[in-house]
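Q: Mind looking at a prediction? Sequence and model below.
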Amino acid sequence: MNRSTRLIAIVVVLALVGGGAAVTLVAALTGAGGMGGSSSFTPAPTTRPQPGATTAPDPALERFYNQSIAWGDCTGDGPAECAALTVPVDYRDPSGAVIKLNLLRIPASDPSERIGSLVVNPGGPGAPGTQYAAQAEQVFRKPLLQHFDIVGFDPRGTGDSDPVECLTPSQLDAFLATDPDPDTPSESQELTDGLAAFYRGCVQRSDQLIGHVTTVETARDMDVLRAALGETRLTYFGASYGTKLGATYADLFPENVGRFVLDGAVDVSLDFRQLALGQARGFETALRAYVADCVQSASCPLGDDVEGGLAKITDLVDSTDSKPLPTGQQDRPLTEALAFYGLVTPLYNRDYWPYLTQALAAAFKGDGSVLLALADAYASRLPDGTYADNSAQAIYAINCLDDPSSISPAQVPAELPAFEKASPTFGKVFAWGLVGCRGIQVKATETDDSVTAAGAPPIVVIGTTRDPATPYAWAVALAKQLKSGVLITRDGDGHTGYNSGNQCVDEAVEAYLVDDTVPEDGLRC
C-alpha cells in the first residue's frame, strides 16, 4: 500500500491511499462520509479484555494493555459508536507522553451470531480508519457485518488521532499543484523548495508525535487495541497500505495473529525506486485497460483505437504544463499535477471509469473542472477550500519516516528511460517522485526491515491482476515472504479484490473470516 511526497504521495505509494472501497468517490466528491472521533459521545458499556488478552510485551506497557474502552453513541444518526484509546507516543518511553487514538465501531448486525471484532484499515498511509468503518455497509458484505463488530481507528498522526500538520490549506493547494515533472531549472527549484518547506512545516506545526508516526509504531498501537477490545488474537482486514501495516503487525506479534486478510498487497521487500517503478507500470496497465474499454463506445472522446486514445491523453496532460485549463475557479486552474491526480483517481475502481470519460470529454473542450473535482477527491479537499482530513499531508510524513530514501534532481534524468519504458504516460512523474523525501527533518526510532511473520497462522493475501496502485506482482511476492501466506488472485480491474463484484473472492474471504476455512493457496478467481 499507495505511497509519498508530493510525489511520493503519488508515486511511491500512491494507491496506498485509501484501499479499495475505503471511501466512495461520490462521498469524496460531496464531502459525505465517516463520522470522526472528535464527535461527542455519551458513556456506554465498556469493552473489557478477556483473560489472557492483556498480557503486555513489556511490564512497563501494562497500563495501556489493561485499559477498557468506553464506547458511546457518535453524534449523528446510525449505529456507529465512538471511543478513544490511549497509547504512548514513544514505546521506548512508556512513562512519557501519551496520545489518544480515535476509534469507531459498527456493532455486529446479528448479536446472536457475533464472533468478535474485525479491525480494519483502508490504507494511505494517512486515510482515517474511522471513516472506513463508518462506511462498513458499502465496504463489507452481509456475512461480515452480521458476525463482526467492524472497528476502525485513525492511525497515529491521522484523522482525529493527533493529526500531523505541515501546511495551511492554501499552502497545500499550491503544493499539490506544483509541476510534477520539471523541465526547467526554475521548475526543479520550485519542486525542491516546496518539499523543503513542507517538511519544515511538519516540524513547526506538529508536536513531538511527528517523529513517531512509523508503520511499526502504529502496528504496536494495534496490539494495544486488540487487548482493549478483549481479543486474545487480532482479526484484521487491511487494504492497500493496510496490508503493509498488517504484515508488520504479524511480524511483530505472530502469536497474536488471528484471521488476517491483506487485500491489494504491498511488497514490503521493495525499495523506494522499485515501488515507484512498479506503480508506474501498474497505472499504465490500468489506463490502457480503461482506454481499451472506452474506445469500444461510439461516444468515447478518445477515438476508436487504444494507441491513439493514449496519445490523446498524453497530449492533454502535457499541454496543461504550459497552459493550465480553466476550471471555473479563478485561482485554481488545472495544472499538470492536478490533471495527473484527476486522471489516476478513477483508475482505482472500474465503476469510476465513467467519471474519467466525463472528465476527459470536458477537458478536450477546454474545461478542466471535472478533472479538478477528481483531483480534489483524491486529496480530500472540500469545495470550501478546507480538507476533510490530513491524509494528503500524513502520507508524506509516514512514508518518509518509514523510508527517507531519495535522489537529487540532478540524478532524475538518468532514471527517465526506465520509467518511461514502464509507463509512457506517467513515467516522468513517477521518476521525479524519487526526489520526494528530500528535506525530511526527523528520523524514525524504529523500523521493521524484514517481514516474514514466522509462527503466525495462515494469512490471506489478495492480488488483482490489473490493480493500478498495488500491482499484482506485489501480492505474489508478499504471499511468498510471509511464512504462512495464502494467495488469492482476482482477475480484474481496479484496486483491491474483496467486494469488487467477484463472487469467488468474496466467498473465499467470508468463509475464512467467519468459519476459519482457509482458502487453497493459489486460488484464482
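A: Arrived safely, thanks for sending.
Q: C-alpha only now, for contacts and for neighbours.
A: OK.
Q: hang on, residue 83 in a strand?
A: Yes - with DSSP: H, G, I helix; E, B strand; the rest coil as the criterion, residue 83 is assigned to a strand.
Q: Residue 47 is in contact with that one, correct?
A: No - the pair residue 83 and residue 47 fails to qualify as a contact (C-alpha atoms under 8 Å) at a distance of 10.4 Å.
Q: Which one's more surrounded, these two?
A: A count of neighbours by other C-alpha atoms under 10 Å puts residue 83 above the other of residue 83 and residue 47, at 26 against 15.
Q: Against residue 320, how distant is that one?
A: According to C-alpha to C-alpha, to the nearest Å, residue 83 and residue 320 sit 46 Å apart.
Q: ditto for residue 177
A: Using C-alpha to C-alpha, residue 177 is found at 11 Å from residue 320.
Q: shared neighbours of the two, anything?
A: 335, 336 (C-alpha atoms under 8 Å, 6 or more residues apart in numbering).
Q: After the longest helix anywhere in the chain, which helix or strand is next? Please name it.
A: The helix that spans the most residues within the chain, counting by DSSP state H, is helix 272-294. Sequence-wise, the next helix or strand downstream of helix 272-294 (DSSP states H and E) is helix 306-322.
Q: Can you point out the buried residues in that following helix?
A: Residues 306, 309, 310, 312, 313, 316, 317, 318, 320, 321 are the ones in helix 306-322 that count as buried (16 or more other C-alpha atoms under 10 Å).
Q: separation between the last one and residue 430?
A: It stands for residue 321. Here the criterion is C-alpha to C-alpha. By it, residue 321 lies 16 Å from residue 430.
Q: putting a second one here so we can go through both:
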Amino acid sequence: MHLWRTPRPATSSARPPARIGGALLAAVLLLVPACSSEGPATSVGSPAEAVLAALPRSTPRALAPYYGQKLAWHGCGVPGFQCATMKAPLDYAKPAEGDVRLAVARKRATGKGKPLGSLLVNPGGPGGSAIGYLQQYAAIGYPAEVRARYDMVAVDPRGVARSEPVTCLDGRKMDAYAQTDTTPDDRAETGALVDAYRKFAEGCGAHSPRLLRHVSTVESARDMDLLRAALGDAKLTYVGASYGTLLGATYAGLFPQRAGRLVLDGAMDPALPARRLNLDQTAGFETAFRSFAKDCVRHRDCPLGKQASEVGPHLKAFFRKLDAHPIPTGDIDGRKLGEALATTGVIAAMYDQGAWEQLRGALASAMKSHDGAGLLALSDSYYEREAGGRYSNLMSANAAVNCLDLPAAFATPDQVRKDLPAFEKASPVFGEGLAWASLGCAYWPVRPTGEPHRIEARGAAPIVVVGTTRDPATPYRWARSLSRQLSSARLLTYESDGHTAYGRGSACIDSAIDAYLLHGTPPPAGKRCSRS
C-alpha cells in the first residue's frame, strides 16, 4: 500500500516530516453538504439544547451530547503531556447505534503572551499516529513562539493507533505480505499477488468488522469538529501534512464558518480519482528519483554509475536480480531482501533528501557485498515494523481509509496490464510495481462511500496551501489544484526536494507559516521560497 506521509529513515535523527506515500491506495472524499447556516436554536432549556443553540439548525439533536462532552485530562506517561478519551458516533447518520472512542493528547502552551487556543496537528497517512507525531516532534520541534501561544493537540483518527485501531494481519503474515512480488512475470505470480491482496482484505474484514465501514475522511473530519468544541475553541486552528491536508480541506468544506487558521502542507487533490492519484504519485517518485540520481553521481560512493542517466537502468537491473535471487540481510527472522522490500526501501528514502546518503550506503552494501540489511531497515521504517516483528497498524488503517474513500483504481489484473505502459512512462523504475500496487482495493470487503469531489469551502477564512516543487508523494500540481478549488486559499510554494515544507530548513517557509499561525497574516499571493 502507498501512504500519503513520509516514512522516517531508519537511522535518521531528523524530524519526521508528514507521512504519506507507499503502495498507493488513493484517498479522496465524499463531501456531505456543509452546515454553514449558523442560526441559533429558538429554545434553550436542557444542557443538550444549550449545546444545540450554538450549532447550525441542521445539526441533529442526537449529536448534542457529543458536542457537549467534557474531556477528562490525565497524565499519559510522557512528561508534559496530558491525554483524554473523546467519544464520537460510530455512524453520524445513526448516532444511536454506538460510539467510537478516540484518543486525544495535548501539551499546554508553554510561554508568555496571549493564549491563542489549540493547534491541532496531523502528520498524514492515512494511518499515521497524530499523537505519536505530537509527542515525538510537533510539541518539541515546532517554533518556540508557536508552542508558547498554543496548546498543541492531536487526535488519532478513528481506526488509527490508539483510537480503536483497525487490524488486518499479524506480524508474521505482514512479513509475508510485504515481501509479495508486485511485478508479476506470469499468470502464477499474478495469482499470488491477487491472493495476497484478498487475504489482507479478508483479514481486515474479520478483525475489524464494526469499524471498517466508518473510517472515512469525512467521518474523521467531523470528529475534528467535536474535538474543537470539546477544547472550547470557536474555530479550528490546524496544521495538516500530506493526507492531513485532505482532512483539513474536508473539514473546511464541511464547516467553512468554523475553519480558522488552516495550514495544508504537501497538499492532496480531492478532485482526482484513484487511478489519476496513483499515476501522478508515480510520476512524483520519478521526479524525486531523478534528483537523487543527479546527487548520487556527485559522490564517489554512488554504486549506480557515473552519469545520472545510468542510475535508473542500473537500479532497475538490480531489482531484477533481486527478483530472481534475494540476498541475505542478517535478519533474525530469516527475511531476505527481494525486489519488493528493496523497492520499498528506495521509495522510503525518496521522501527526504536527508536520507539519500543512507540510501547510497544501503545500495552499495547490497550491490557490492550482497548485504541487504540497509535496504531492509529502510523498508521496515516505511512499514513501521519493530525489531521484534511487530507492526504498527499503519498499513491496516491506510488501506481501510483509502478503500472506503474512493472506488478502486483498478478492478482486475487485466485492467492493470492494460495501463502498465502509462505507469512505466511515468516512472521507468517504479511504474510497474506502483501500477500493480494500485489493485489492492479491488478486493476490499466494504463498498466505498466516497468519490472525487471539488472542495470550495466558500465563506472560510484564508487557508494556506503549501506545495513543494519536487515533492515525490504529493506532486506540486496537487497543491496548485487545491489552491484553485478553495475559495480563500493562498498558495505558498517551496522550490525544493522532499515531502512537505514546514520545518524542513527554509526560513522563508517557516516564517511565512509562523506569521499566519501567530498573527493571522497569510502569505502574499504567489509567494515562493527556497531552502536557506
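A: Thanks, I have it. Keep in mind it's a predicted model, so treat the numbers as computed, not measured.
Q: now the helices for the stretch 351-500 of the second structure?
A: In the stretch 351-500 of the second structure, the helices defined using DSSP state H, counting those that start in this stretch lie at 356-369, 373-383, 394-405, 413-426, 431-437, 476-485.
Q: Next: the stretch 101-250 of the first structure.
A: For the stretch 101-250 of the first structure, the helices defined by DSSP H, counting those that start in this stretch occupy 129-134, 136-139, 142-147, 169-177, 185-205, 215-228, 241-252.
Q: and the helix or strand just after the last one, which stretch of the second structure?
A: Following helix 241-252 of the first structure in sequence order, the next helix or strand is strand 257-263 (DSSP H and E). Alignment of strand 257-263 of the first structure against the second structure: residues 259-265, by TM-score structural alignment.
Q: Equivalent analysis for stretch 210-229 of the first structure, please.
A: Mapped onto the second structure using TM-score structural alignment, stretch 210-229 of the first structure spans residues 212-231.
Q: Residues in contact with that stretch: which ones?
A: Residues outside stretch 212-231 of the second structure that contact it (C-alpha under 8 Å, 6+ apart): 28-32, 66-71, 86, 88, 90-92, 118, 157-159, 166, 204-205, 234-236, 246-248, 250-251, 254, 400-402, 404-405, 446, 449-450.
Q: Buried among the residues you listed? Need that as a selection in PyMOL.
A: Applying 16+ other C-alpha under 10 Å to those leaves a buried subset, and the PyMOL line that selects it is:
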select buried, resi 28+29+30+31+66+67+68+69+70+86+88+90+91+92+118+157+158+159+166+204+205+235+236+246+247+248+250+251+254+400+401+402+404+405+446+449+450
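Q: right, and the helices of the stretch 101-250 of the first structure - which one's nearest residue 493 of the first structure?
A: Nearest of the helices of the stretch 101-250 of the first structure to residue 493 of the first structure, taken as C-alpha to C-alpha: helix 136-139 at 17.0 Å.
Q: Go ahead and name everything in contact with the closest one.
A: If you take C-alpha under 8 Å, 6+ apart as the criterion, helix 136-139 of the first structure is touched by 21, 22, 106, 132, 145, 150, 499.
Q: try stretch 182-199 of the first structure
A: Stretch 182-199 of the first structure is contacted from outside by 5-6, 166-167, 175, 178-180, 409, 432, 435-441, using C-alpha under 8 Å, 6+ apart.
Q: Just tell me what residue 102 of the second structure corresponds to in the first structure.
A: Aligned by TM-score structural alignment, residue 102 of the second structure pairs with residue 101 of the first structure.
Q: give me the number of residues near that match?
A: Other residues within reach of residue 101 of the first structure, judged by other C-alpha under 10 Å, total 23.
Q: pretty sure it contacts residue 158?
A: No - in this structure, residue 101 of the first structure is not within contact of residue 158 by C-alpha under 8 Å, at 9.2 Å.
Q: Could you identify which of the helices of the stretch 351-500 of the second structure is most buried?
A: Highest mean neighbour count of the helices of the stretch 351-500 of the second structure: helix 394-405, a mean of 29 (counted as mean count of other C-alpha atoms under 10 Å).
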